[in-house]
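# Whatever this is, show me its structure:
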Amino acid sequence: MKKVVLISCSKEKDPAKHIAEDLYISPLYKKELAYAKHVLKPDMIFILSDKYHLLELPAEVAWYEVDLKEQTRDEQKAWAQKVLASLKEKTDIEKDEFIILAGETHFRYLKPALKNCSTPLHKIGGIGNQLHWLKEELAKRGIKA
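Presented below is the predicted three-dimensional model:
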């Protein structure tokens, strides 16, 4: 069984960057990534991209402006199906442990298909609370993000 972390993309992007891991620059994304890498220490980390669906950290991508929240429920379901299809190629969605560090828009249609899945940030509250919690968790371990 592998531990797989899925983190959300962000609206804030660096237009000069073309590697997925470096493209997103929001404080929440940076803290989610640091938490995934240094605290959760998973076997795999993927970015849930509103445009590219499932991204590996070293993937080369072009800057984009797509917002999953602005899409219809049917479009969000279709997006989730593409993410799940990619996950099925790279993971065992029946056995692997999935930790989703993303908002409900990103996990709503994914979570039911992943047998062993948690969304720890969801129970913390809004973005401000999540940022505060992640900052504290990282600081406890001497990690700056």
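
# C-alpha from now on. contacts and neighbour counts both.
Will do.

# how near is P15 to P58?
16 Å (C-alpha to C-alpha, to the nearest Å).

# S86 too?
In terms of C-alpha to C-alpha, S86 sits 16 Å off from P58.

# What of M44?
Taking C-alpha to C-alpha, one finds M44 at 12 Å from P58.

# Ok, C117 next?
24 Å.

# And E12, by the same measure?
Counting by C-alpha to C-alpha, the gap from E12 to P58 is 18 Å.

# Before we compare anything, build this one as well:
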Amino acid sequence: MLYISTMTKRRIALVACVKEKQSRSVKAKDMYVSKVFKSWMNYAESWGANQIYILSGKYGLLELDEKINPYDFNLNFVKPQERKLWAQQVIQNLGDKARLNEDEFLVLANPTYSEYLIPHIKHYSMPLDIK
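Modelled structure (predicted):
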């Protein structure tokens, strides 16, 4: 019997958080107020993402409608070993929501947020030169 997979690749966008935030508890998609973040979200939507997640230095992998509190935390100031632990948690959570070896990922994040995630994702693109 020939088995043909009917599973299609989903398009999943990972968008990094930014420094400029609301000063009150809101949904994750509304927390980050910078023009850069909004442009990344628009890019992810125009790319045709089936799902968009936010990469938060404090909270890890966030759903857009997840309510969070404001915070001041940036992975750029964290030691590599701590970033590896952060990335392991993000990958574990992402693996519960996506197929890391099958789905297509769009990564809109600087290397600090993406360097330890990328080795665990088979199909990805990083179209922006984010430093």
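
# re the thing from before, comparing C117 and P58 of the first structure, which residue is more hemmed in?
C117 (19 against 12; other C-alpha atoms under 10 Å).

# residue in the second structure matching that one?
Matched across to the second structure, C117 of the first structure falls on Y124, judged by TM-score structural alignment.

# Under a three-state scheme, what state does its match occupy?
With DSSP: H, G, I helix; E, B strand; the rest coil as the basis, Y124 of the second structure sits in strand.

# Figure out the helix or strand that the residue nearest to it when sequence neighbours are not counted lives in.
Of all residues not flanking Y124 of the second structure in the chain, F105 sits nearest, at 4.4 Å (C-alpha to C-alpha, 6 or more residues apart in numbering). Taking DSSP states H and E as the criterion, F105 of the second structure maps to strand 104-108.

# what's the average distance of that strand to the first structure?
Mean deviation of strand 104-108 of the second structure relative to the first structure after superposition (mean C-alpha distance after the TM-score superposition for the first structure): 0.5 Å.

# What is the burial count for P112 of the first structure?
10.

# swap that for G48 of the second structure, sorry
Other residues lying near G48 of the second structure total 14 when counted by other C-alpha under 10 Å.

# residue contacts, it?
Taking C-alpha atoms under 8 Å, 6 or more residues apart in numbering, we find G48 of the second structure in contact with R11.

# residue in the first structure matching it?
G48 of the second structure maps onto K41 in the first structure, by TM-score structural alignment.

# now stretch 96-106 of the second structure, how far from the chain's geometric center?
Offset of stretch 96-106 of the second structure from its chain centre (C-alpha atoms, centre = their mean, to the nearest Å): 12 Å.
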